[in-house]
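>>> got a structure for you, letters missing:
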């Protein structure tokens, strides 16, 4: 009987040690999951910041490009307007000559 009693004691001791090992493994896996989540959250936040910075750079570049195009369009428009005014002035002189010739 002593052997059975010792065997039962050994089994209980092994069960207790197994329970401790399982509990430690659960704690360790919980810690690993928390660390992984923190790392993923950090990586996501870094990616968001990088994307926002890139978007700002693209926006600034497009604004600069649009500004340059606006200057070109303005210069072209001013030139076209001046040319139209010159043509109109010539037509006014021609029209005045026709009116004078017709009336006289």
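In hand now; what should we look at? Keep in mind that what you see is a predicted model, and the values were worked out from it rather than measured. Numbers count the residues shown, from 1 in each chain.

>>> hey, let's count contacts and neighbours off CA atoms from now on
Fine.

>>> which residues in the protein form helices?
Ranges of helices in the chain, per DSSP state H, are 2-103.

>>> most remote residue from it's center?
residue 1 (75.5 Å; Cα atoms, centre = their mean).

>>> how far away is that one from residue 8?
Using Cα to Cα, to the nearest Å, residue 1 is found at 10 Å from residue 8.

>>> repeat for residue 104
139 Å.

>>> the more surrounded of the two?
residue 8 (12 against 6; other Cα atoms under 10 Å).

>>> can you name the residues that contact the more buried one?
If a contact means Cα atoms under 8 Å, 6 or more residues apart in numbering, then residue 8 has no contacts.

>>> from residue 2, how far off is it?
10 Å.

>>> next one for the comparison:
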């Protein structure tokens, strides 16, 4: 009977140790999951910040490009207006000559 009693005691002790090991494994698993979540959240936040920063740089570059293009367009428009005015001035002189010739 002592052997059976010892065997039962050993089995109970093994079960207890197994339960402790399972409990410890569950705790470690939970900690690992929490650590992983923290790392993932941190990585996601870093990626968001990086994307926002990149978007700001792209917007600034496009604004600068648009500003340069606006200057080019403005300069071309001013040149076209001056050319048109010169042509109009020539037409005024020609029209004045025609009127003078017609009237005289």
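That came through, no problem. Note that the coordinates shown come from a computational prediction; the quantities given were computed from them, not determined experimentally.

>>> so what number do they get for TM-score?
Put the two chains on top of each other and the TM-score (TM-score structural alignment, normalised by the length of structure 1) is 0.96; 104 aligned residues with a Cα RMSD of 0.8 Å.

>>> comparing stretch 32-45 of structure 2 with structure 1, how large is the average distance?
In the superposition against structure 1, stretch 32-45 of structure 2 averages 0.4 Å from its aligned positions (mean Cα distance after the TM-score superposition for structure 1).

>>> from residue 62 of structure 2, how far out is the residue minimising distance to the centre of structure 2?
With distances taken as Cα atoms, centre = their mean, the residue of structure 2 nearest its centroid is residue 51 (2.9 Å). From residue 51 of structure 2 across to residue 62 of structure 2, the span is 16 Å (Cα to Cα).

>>> now do the same contact list for residue 54 of structure 1.
Contacts of residue 54 of structure 1 by Cα under 8 Å, 6+ apart: none found.

>>> how does it look with 10 Å?
For residue 54 of structure 1, the contact set (Cα atoms under 10 Å, 6 or more residues apart in numbering) comprises 48, 60.

>>> ok, residue 52 of structure 2 next?
46, 58.

>>> next, count neighbours for residue 40 of structure 1.
12.

>>> and it, how far from residue 34 of structure 1?
10 Å.

>>> with residue 58 of structure 1 instead?
Residue 58 of structure 1 is 36 Å from residue 34 of structure 1, by Cα to Cα.

>>> next: residue 21 of structure 1.
In this view, residue 21 of structure 1 and residue 34 of structure 1 are 20 Å apart by Cα to Cα.

>>> please apply the same query to residue 50 of structure 1.
From residue 50 of structure 1 to residue 34 of structure 1 the distance is 24 Å (Cα to Cα).

>>> and for residue 102 of structure 1?
98 Å.

>>> which one's more surrounded, these two?
residue 34 (12 against 8).

>>> so what's the more buried one up against?
28, 40.
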